[in-house]
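Trainee: The sequence isn't on hand, but the structure is:
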């Protein structure tokens, strides 16, 4: 962890609360400004300035406040702003759409303040990451550096929607946003209705109908939620700079950028797509770090992801920096203060290769999976060999093409009995949990919002704790609607690092349906796990009405065979000797994704469901396979 010194905490802090920053349309956004101080008075500066824009309450979001105080003590001004229509800011909130202009105008305002030296850096996680690239798409003068932690790239392709399907976490996010909106806070009746609503109950009543759910109590939130849910076709709506940075790379600011992500984060694919797109077309420099983490500002300081332990090397804390805050500091000290923090010698890409652990159960009850950091120069790795692993008759998976003239496997997909979500790349799929009445007044609404699904790495079996699971609680692989293809036990370790693609030949009895694919690392049995452990690594979905293109929905012809390519989330994993590489194929992963009714009706507005018989073909003429990037060892 040796690196050069960064700015030291030499100052006090004073905070100017709720400065109302004017936007181009006259709306004013509430902004708290953290200033370096001495003797209780702000120092005159000027200082480099950092901007955090949040929809989660600038004063109640603990990590944002912590960032403000941390950096102000070290000689930065930090502006933390409520996004438009959130908390103390004026205007009406619309998901992502207004963020480019509001961010641009805020940067312009900051550079005109006497305490700002003209250099502005941006930082933040999740929505706070989205807004960074959104404003950068308009290239505001003064923007000088960006630390983008776990944010989007193209909302349509792999975060809000996902290969045609809808990620239901954003419906959950709309319920949360409505409950904490200024409209709800101004009307105790509306807020009481929304905070007593259990989103998990409404998941059993999909599709929602306009005007008939508690979300309709805040019409602006209902409108944008239905927009992102029902607009399944790719069009100009999804190319807005607030939604799609990859469509605006050329006009995006050319400044130093650091993209940070995790193999179990909800934005893994986006993180690396941003890194590739901007590093190819910008001087930057553009760098990326991808660890084994789940979603969150401080999760990079953890050594576990869900139910798996990755070992003491897995965290930023103690390995790449003192902690995530220090890592941010080293980045901004380098670019905004010109201090030699050692960042100049960092590689373009640093990844954590998961795996290599012995699979014992830790004292905390997690599977020990292990792993190690590695420096790389590019993504995908130039030395990785894209290797097809073909689906074989009888459930085999092997690098040799199938030899049968005719071979296929069919299953019955009933939308009324979807495959439950067990782990994966998920965030914000959450609900307001009840609290005892005697403490309710002291618990912020945001602190009651907790996940309804297990995230990260998990053993692929159900239990009473799994949302939507029904007795008997058995492995997902025991379900008749989950097809399993796996290798023989590996004779030696195999590393898979890079983007993953499933190439499948499929047919269906329905006019529309979904295909899901999941990559699994199968541990052999051991004393701690007598039945072994099936660890999820990557998953995805494909809505078949888009077999001809995302902008050209077409009904399926019953029985006709279609070739599809499913881009999955990238990963980096070392499959140990004795393990198996497995792929699970089905048609649902709920509530991670919305369930296809199989009817071909308009998305989010179906009136019925039907059972589909879905078939995966895997013969000589239809060699379905998983394309895995194998790294020579």
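Mentor: Received, thanks. This is a predicted model, so every value here is computed, not measured.
Trainee: From now on I want contacts and neighbour counts done on CA atoms only, so please keep to that.
Mentor: Fine.
Trainee: any idea which residue sits dead centre in the chain?
Mentor: Nearest residue to the geometric centre of the chain (C-alpha atoms, centre = their mean): residue 266, 1.8 Å.
Trainee: doesn't residue 295 make contact with it?
Mentor: Yes. Between residue 266 and residue 295 there is a contact under C-alpha atoms under 8 Å: 6.5 Å.
Trainee: picking up where we left off before, could you check how far the residue nearest to the centre of the chain is from residue 17?
Mentor: From residue 266 across to residue 17, the span is 33 Å (C-alpha to C-alpha, to the nearest Å).
Trainee: What of residue 188?
Mentor: Counting by C-alpha to C-alpha, the gap from residue 188 to residue 17 is 25 Å.
Trainee: Likewise for residue 519?
Mentor: The value you get for residue 519 to residue 17, if C-alpha to C-alpha is used, is 48 Å.
Trainee: Those two: who's more crowded?
Mentor: Taking other C-alpha atoms under 10 Å, residue 519 and residue 17 do not tie; residue 519 has more neighbours (25 against 14).
Trainee: who does the host helix or strand of that one touch, helix- and strand-wise?
Mentor: Residue 519 is part of strand 514-523 when elements are defined by DSSP states H and E. Other helices and strands packing on strand 514-523, by 3 or more C-alpha pairs under 8 Å, 6 or more residues apart in numbering; DSSP states H and E, are strand 533-543, strand 580-586.
Trainee: hold the first one in mind and look at this next one:
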């Protein structure tokens, strides 16, 4: 293998070439996270016959310029793709590969770049589709902790400090409680001019709209315990190319490096080997048309075909306490703690189900239907679903948050989507349903005044009532034994 570093469009780029005579198909990874972290990955691609490139995006690490997240990626990627195709060692074929922000770079090249620069295939893992998609839930509620951590680590700087937020929280545990949230950079002690602008992005779905007109194969990879699960599945569903494949396991944002407790040995997948095999078939035109893939069923050894979804079934829930409660942003329900207070005035409505009489397989979106009242002009409704195992262990299953703005005292009926799950739950499991006004610090606190939570400087409590008799928990239940599949076979068909 022949490794070397070049400046492509002035951007630092590592290139690893296979042994032997070319030309070879090429792989391009564009990243803000330091191209040097991909050297082992580049060697792996090169050993398997691909010319592999990793590039620092503009303004990051060894690449000059100013770093502006989610800008310049289509144009800079296009210059790099054209350069690669003009090299004697490239046979003209190119695969864009990336995870998280690097997946955004791959998708921007595939969907936004001029046609002559677009790749021949795309691998997008845990894709960050855009500023609005990463900063907010589909309902518009702000994902505070995740974005604060990312911006503290990577925003407005040429390198990264992955532990920046953790160090700041260690010094000031109440860091994220200070108002306004736009003042976070000052409390971090460094310049972060892009932070306020992040929250001005509300428009979602641009890349998904463009994905409908894609002209190349896609492999989308994600985890059921990742922030971007819904975006990964939506990308696969919207993809208009000749084939789209989905691999969704019981993993977090780090995929197989971050297995969830419900992962089993059968969910260990060699992603590197699978990527290479898929890329070869994609470039050769050997993939079948249409959408296929595999979803790992957590809590079991099974993979099921992508697209498998249970039938929405209402679960019997009974009220424990808190049909009337106060959502106090000065004392919000913690997103990090599954313990439920047993003393004092209730801070949430708490409901439970009877134990499951038999194991239950749930695959698909979870939703809760509510009839409830808030006595403030703005109110978030955070709904958390927790599994209580037969051994008495509480396990987070799903969370959803919606924002309602209507006259105080309005009795409203609405649905809260809690995202997708794929899980086998053993007999004896009970479900605990928590309905609260906050889910902090994962999500910003609604101040209840009607002001923007990012710029608000005043918080007030919000009195709530939940019509417990009309709370409906719908789980996507598989009504028959799931059909198992082999993930590699599904991806490579």
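Mentor: Looks like it arrived, so ask away. Being a predicted model, the structure only gives us computed values, none of them experimental.
Trainee: quick check: angle from the strand holding residue 519 of the first structure to strand 580-586?
Mentor: If you take axes from the mean of the first three to the mean of the last three C-alpha atoms, to 10 degrees, strand 514-523 of the first structure sits at 160 degrees to strand 580-586.
Trainee: what's the average distance of strand 514-523 of the first structure to the second structure?
Mentor: For strand 514-523 of the first structure, the mean deviation from the second structure after alignment is 1.4 Å (mean C-alpha distance after the TM-score superposition for the first structure).
Trainee: residues in the second structure aligned with that strand?
Mentor: The aligned range for strand 514-523 of the first structure in the second structure is 380-389, by TM-score structural alignment.
Trainee: What residues of that stretch count as buried?
Mentor: The neighbour-count check on stretch 380-389 of the second structure (16 or more other C-alpha atoms under 10 Å) flags 380-389 as buried.
Trainee: Check stretch 33-46 of the second structure too.
Mentor: Of the residues in stretch 33-46 of the second structure, those buried by neighbour count under the rule 16+ other C-alpha under 10 Å are 33-36, 38-39, 41-46.
Trainee: With stretch 420-432 of the second structure instead?
Mentor: 420-426, 429-432.
Trainee: quick one: it aligns where in the first structure?
Mentor: Residue span in the first structure matched to stretch 420-432 of the second structure, by TM-score structural alignment: 570-582.
Trainee: What of stretch 52-65 of the second structure?
Mentor: Taken onto the first structure by TM-score structural alignment, stretch 52-65 of the second structure occupies residues 78-91 there.
Trainee: Now tell me what touches that stretch from outside.
Mentor: The contact list for stretch 78-91 of the first structure (C-alpha atoms under 8 Å, 6 or more residues apart in numbering) reads 18, 20, 27-35, 49-58, 64, 68, 71-72, 92-93, 98-99, 102, 180-182.
Trainee: Among those residues, which lie within strands?
Mentor: Members of those lying in strands (criterion: DSSP state E): 18, 20, 28-35, 49-54.
Trainee: Which pair of those spans the longest distance?
Mentor: Largest separation among those by C-alpha to C-alpha: 28 and 35, giving 20.9 Å.
Trainee: residues touching the residue nearest to residue 381 of the first structure when sequence neighbours are not counted, list them.
Mentor: Once flanking residues are discounted, residue 381 of the first structure sits nearest to residue 498: 6.9 Å by C-alpha to C-alpha, 6 or more residues apart in numbering. If you count contacts by C-alpha under 8 Å, 6+ apart, residue 498 of the first structure has them with 379-381, 384, 570-572, 628-629.
Trainee: at 10 Å what do you get?
Mentor: Going by C-alpha atoms under 10 Å, 6 or more residues apart in numbering, residue 498 of the first structure touches 272, 379-381, 384-386, 569-573, 628-631.
Trainee: now swap in residue 264 of the second structure and tell me
Mentor: 250, 296-302.
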